[in-house]
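[1] with the sequence up front, the predicted model follows.
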Amino acid sequence: MADPKPASAPRFAPATLVLIAAALIAAVAVIVSIAHANGADRTPTTNAMAADAGQADAPGDDVHNFVGQLRERVRRNPEDDDGWYQLGLAYRQIGQYEEAEQAFRRAMQLRPNNADYVAFLGETVLLRGGATPPPEAEQLFRRALQAQPGHPQARYYLATLRDFRGDHRGALDDLIALLRDAPDGAAWYSQVRDAATSIAERNHIDIADRLPPPRESPGSVATAAIPGPTQEQMQQATSIPPSQQDQMVRGMVDRLAERLRQNPRDADGWIRLMRSRMVLNDAPAARQAFTSGMTAFNGDAATQQRLRDAARQLGVPTN
C-alpha cells in the first residue's frame, strides 16, 4: 500500500486494491491458468526451442480469442446478462477497464440484483477512478451488499474506502470481521489478511491479538505454487456453451499432455495434468498421467514420492 497522504489531500493508490476476488473469477481464469501451464512458465531455452519448432504457445491469444467469442455471443443475444458479465471479466483480465465497465454495466442493467455484477462494476469504476475514488463505487458496493449480505468483495472494498478516508481502525475492524467470516478454503483470505497487516503497520496500530492466524492456501503442500485451474474455476466455466468449453478447456489440457509427452521430466507439469484431469472428472486420464509421471522419474525416489503425495491429495486412483 502507498504511504499515507496528508488528510487535506488524500490519494487512493491502485496498490491498495490487493483483493482480486479470486473466489468470483469465472471462465477467463480457466483459460489463463491452463494457457500459463502450457507455456508461460517455461524456461527461456525451452521457449526458444518451441518457437524454432513453430510450437510456441501464446497465452494472451487465448484470452483475446475468448473476448472475440464473447463479443459475438452478446451480439447474437444482447439480453444475455451472463455473456456480458463474462465479457467484462475477459476485458478486465487484459486491462481494458473502460470496455470492462461497459460490459459489467450492461450485465447489471439486465439483472440488477446480481451482487457479482454490481460488485465487479464497482471495482472497475474504482480502478478507473484514479487518485480519488468516484462516489459511484461505494454506492455500488453497498448495493451489492443489499443484494447479497456478506458479499466478500463488496465488504473488502468498503473497508478499503474507509481506510482511504482516514478511519484506519474502522477499516481494520471490517477486515478482521471479514477474515473471521471467511469460509474454509477462501481464496482471498491471505490477501485480506495482508491488507489488514499493511494498514495496521502503516498506522502503528497493534492488532496482533485480534488478527486471525494465517491459513494454508487452497490446495495442498504437493500442489501449492503450481499454476493451473482450480476446482472452483473449472466449475464456474459451466456458463460457456459446452462446445466452446470443450474446445478451449479440454484442448488446452490436451496440449499440456502433449508437451509432457515430448518433455516428460517435468514433475510440476504431471501434477498440473493430474489436477486438470480430475477437475474434468476424467479419473482414468488422471491415473494415466500419474503412471506416465512415475515412469518418467524412474529411479528418482524423491520425485516419485512427490507424485504419489500429489495423487493422493488430488484423489487420483493409482491402483
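    Perfect, I can see it now.
[2] make it CA atoms for all contacts and neighbour counts henceforth
    Noted.
[3] could you look up the next helix or strand downstream of the helix or strand containing V74?
    V74 is located in helix 59-76, with elements delineated by DSSP states H and E. Per DSSP H and E, the first helix or strand lying C-terminal to helix 59-76 is helix 81-93.
[4] put this next to the previous one:
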Amino acid sequence: MLSFWVAIAVMTGVAALAVLVPLLRRQEAAAAPDLAVYRDQLSEIERDLKSGLISADEGEAARIEVKRRLLAAADRSGAEGAAKRGRRKRWALVFSGLVFVPMLSIGAYFIIGVPEMPDQPLAARLQAPADHQNFAALVQQVEARLAQNPDDGRGWELLAPVYLRSGRYQDAVKARQNALRLLGATADREADLGEALFAAGADIVTADSRAAFERALTLDPKQPKAHYFLGVAEQQAGNVEAAAARWRALLAASPPDAPWRSVVEQSLVELATATQPQPDKLQSAAPQSASPHPDKPLPGPRVENAARLAEQQAEKQAGELPPEVHLSMIRAMVEVLEQKLKTDTGDVEGWMRLVRSHMVLGDSEKAKTALASARTALAGDADKLKRLDDYAKELGLGG
C-alpha cells in the first residue's frame, strides 16, 4: 500500500512541475536585471578607456547611460511587491486545481513531520544571530527603529554610508541631513553630506555639495574628504593643475596608512591618463594643458570612489557602537564587500579589508579562505600580491 501512495505522489509531483515550471520561467524572464550587471559594465567602460578603445567623451557618455539604467533598475525593484501579489493569485489557482498535492502533503506530514515544533515569527528571525541575517534584513531593522524614533541622529549617521554603498543616493542625502540636524555640525558631517550630494548629483560636485565641503574646511582646514572632493570640483571644471595640486598636497599631509590614500592615488592616475599620454609628466611637473574640450568638464571620479570613502567611514563609525551592533555592522559590510569583489577582483584594498573583517569577527578559517581567493584573483599582479602577503603576515596569516 505504501508503494502505491509513493507512486501517486511521484506522478502528482511530475504533473505539478509540468504546470509550475512555465510559470516560474515567465517570472524569471520578467525579473529586473541584476544591478551587478550594470556595475560590471562600468568596469568594462573603464578598461576600454584605459586601453584607448573609446575616447574620454564617449566613455563619459557611456558611464552616464549605464548609471541611469542602474538607478532605473533600483527603482523598479520597488514594484516587486505588486508582482508578488500577482504571482500569488496565479499560484492559488494552480494549486486549487491540484487537489492531491495538499492531501498527500498532509498525509506525509503526519507520518514524518514534527507537529509540536514551535514556529519562529518574523520578529524573532530578525533578532537571530547576525551571521544568519542578510544585509537587506539588517537595513530594514535599522529603518524600522528609525521610523519609531526619527530623532535618533546616531541611527541616521549609521545608516547613511550603507545607503550610499547600496546606491540609494537620495536616501543617503536625507540620512546625512538628519544626522547633521540632530547631532550638530562638524567637519566630518559636513563632508559626509557633500559626498552624498555628489553621488546623488550623478558624480558632479554641485553647488550644494561644494558648499558643504567648504563648510567642512571652515570647521577643520585639514578635513581630507573635503579636500579630495574640492579637487574633483576643480577637475570637472577643467582646472587640471589645481586638482592635481590639491590631491598631491592631500597625499603629502596624509599618514602612510591613511585609508583614503588609494582613492586619491587612483584619481591622480586617472587625471594623468585623461589629460596626457605620459602619466609621469603629471607626477614631475604641473601639466601644461587643461581639458582638451574647455567647454566640457573633465569626467570626475566615479561614484564607486565615493562609495569606498563611505565604506571606510562606516567601518570607523561601527567601532564606536556597542559590541553586538558593531559585529552586526561588520557582518553587513562583509556581505557588501564580498559582492563587490565578485566583479572588482583586482581591488587589493577590498581583499585586505575582507580578510581583516573576518579576523575581527573571530573567524580565521573564513579569513584564510578569503586570503586564498585574493591570491588567486591577484595572481597576475606581483605588486598587489606582495602588499597582500605583507598584510597577511601582520594579521598572523602568513604562509
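    Received the coordinates, thanks. Every value quoted in this text rests on a predicted model; they were computed, and no experiment measured them.
[5] can you calculate the TM-score here?
    The TM-score (TM-score structural alignment, normalised by the length of structure 1) is 0.54; 217 aligned residues with a Cα RMSD of 4.5 Å.
[6] circling back: buried sites along the helix holding V74 of structure 1?
    The neighbour-count check on helix 59-76 of structure 1 (16 or more other Cα atoms under 10 Å) flags 59-60, 62-63, 66-67, 70-71, 73-74 as buried.
[7] remind me what the longest helix seen in structure 2 packs against, helices and strands.
    Counting by DSSP state H, the longest helix found in structure 2 is helix 2-30. In this structure, helix 2-30 of structure 2 makes packing contacts with helix 100-112, judged by 3 or more Cα pairs under 8 Å, 6 or more residues apart in numbering; DSSP states H and E.
[8] what stretch of structure 1 does the helix it packs on fall on?
    Mapping helix 100-112 of structure 2 onto structure 1 (TM-score structural alignment) gives no aligned residues.
[9] which residues in structure 2 does stretch 168-183 of structure 1 align to?
    The aligned range for stretch 168-183 of structure 1 is 240-255, by TM-score structural alignment.
[10] in the matching stretch, what's buried?
    Buried, per 16+ other Cα under 10 Å, within stretch 240-255 of structure 2: 240-248, 250-251.
[11] again, but for stretch 92-100 of structure 1
    Those buried within stretch 92-100 of structure 1 under the rule 16+ other Cα under 10 Å are 92-93, 97, 99-100.
[12] just the helices from the stretch 51-200 of structure 1, written as ranges.
    59-76, 81-93, 97-110, 115-128, 135-147, 152-164, 168-181, 189-202 (DSSP state H, counting those that start in this stretch).
[13] name the surrounding residues that touch the second one.
    By Cα atoms under 8 Å, 6 or more residues apart in numbering, the list of residues contacting helix 81-93 of structure 1 from outside reads 25-28, 63, 66-67, 70-71, 73-74, 97, 99-104, 106-108, 110-111, 117, 124, 239.
[14] which single one of the buried residues of stretch 92-100 of structure 1 is nearest to A310 of structure 1?
    Minimum distance to A310 of structure 1 across these is 29.6 Å, recorded for Q93 (Cα to Cα).
[15] okay, now whatever residue of structure 1 lines up with L217 of structure 2: neighbour count?
    Aligned by TM-score structural alignment, L217 of structure 2 pairs with L145 of structure 1. By other Cα atoms under 10 Å, 19 other residues sit near L145 of structure 1.
[16] right, and L145 of structure 1 touches A154 too?
    Yes. Between L145 of structure 1 and A154 there is a contact under Cα atoms under 8 Å: 6.5 Å.
[17] so how far is E311 of structure 2 from the residue nearest the centre of structure 2?
    Nearest residue to the geometric centre of structure 2 (Cα atoms, centre = their mean): R165, 3.7 Å. Distance, R165 of structure 2 to E311 of structure 2, by Cα to Cα, to the nearest Å: 7 Å.
[18] P259 of structure 2 now?
    Counting by Cα to Cα - P259 of structure 2 and E311 of structure 2 are separated by 10 Å.
[19] of those two, who's got more company?
    Shown here are P259 of structure 2 and E311; by other Cα under 10 Å, E311 has more neighbours (19 against 15).
[20] now do the helix or strand containing that one: which elements does it pack against?
    For E311 of structure 2, the host element (DSSP H and E) is helix 303-318. If you count contacts as 3+ Cα pairs under 8 Å, 6+ apart, helix 303-318 of structure 2 packs onto helix 153-165, helix 187-200, helix 261-275, helix 323-343.
[21] how close does the shortest one sit to structure 1?
    Think helix 153-165 of structure 2. Superposed on structure 1, helix 153-165 of structure 2 shows a mean distance to its aligned partners of 1.3 Å (mean Cα distance after the TM-score superposition for structure 1).
[22] report the angle between that helix and helix 135-148.
    Orientation of helix 153-165 of structure 2 against helix 135-148 (axes from the mean of the first three to the mean of the last three Cα atoms, to 10 degrees) gives an angle of 140 degrees.
[23] ok, back up a step: now the helices of the stretch 51-200 of structure 1 in JSON lines, with distance to L211 of structure 1?
    Shown next, in JSON lines, are the helices of the stretch 51-200 of structure 1 (distance: least, Cα to Cα, whole Å):
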{"stretch": "helix 59-76", "distance to L211 of structure 1": "38"}
{"stretch": "helix 81-93", "distance to L211 of structure 1": "31"}
{"stretch": "helix 97-110", "distance to L211 of structure 1": "34"}
{"stretch": "helix 115-128", "distance to L211 of structure 1": "25"}
{"stretch": "helix 135-147", "distance to L211 of structure 1": "24"}
{"stretch": "helix 152-164", "distance to L211 of structure 1": "15"}
{"stretch": "helix 168-181", "distance to L211 of structure 1": "6"}
{"stretch": "helix 189-202", "distance to L211 of structure 1": "8"}
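[24] for I271 of structure 1, find the nearest of the ones you listed.
    Nearest to I271 of structure 1, of those and by Cα to Cα, is helix 59-76 at 19.8 Å.
[25] kindly indicate which of the buried residues of stretch 92-100 of structure 1 lies nearest R250 of structure 1.
    Nearest member of these to R250 of structure 1, counting by Cα to Cα, is Q93, at 20.8 Å.
[26] residue in structure 2 paired with that closest one?
    Q93 of structure 1 maps onto R165 in structure 2, by TM-score structural alignment.
[27] so how far is K67 of structure 2 from its match?
    On the measure of Cα to Cα, R165 of structure 2 and K67 of structure 2 end up 14 Å apart.
[28] before we move on, what about P256 of structure 2?
    Counting by Cα to Cα - P256 of structure 2 and K67 of structure 2 are separated by 33 Å.
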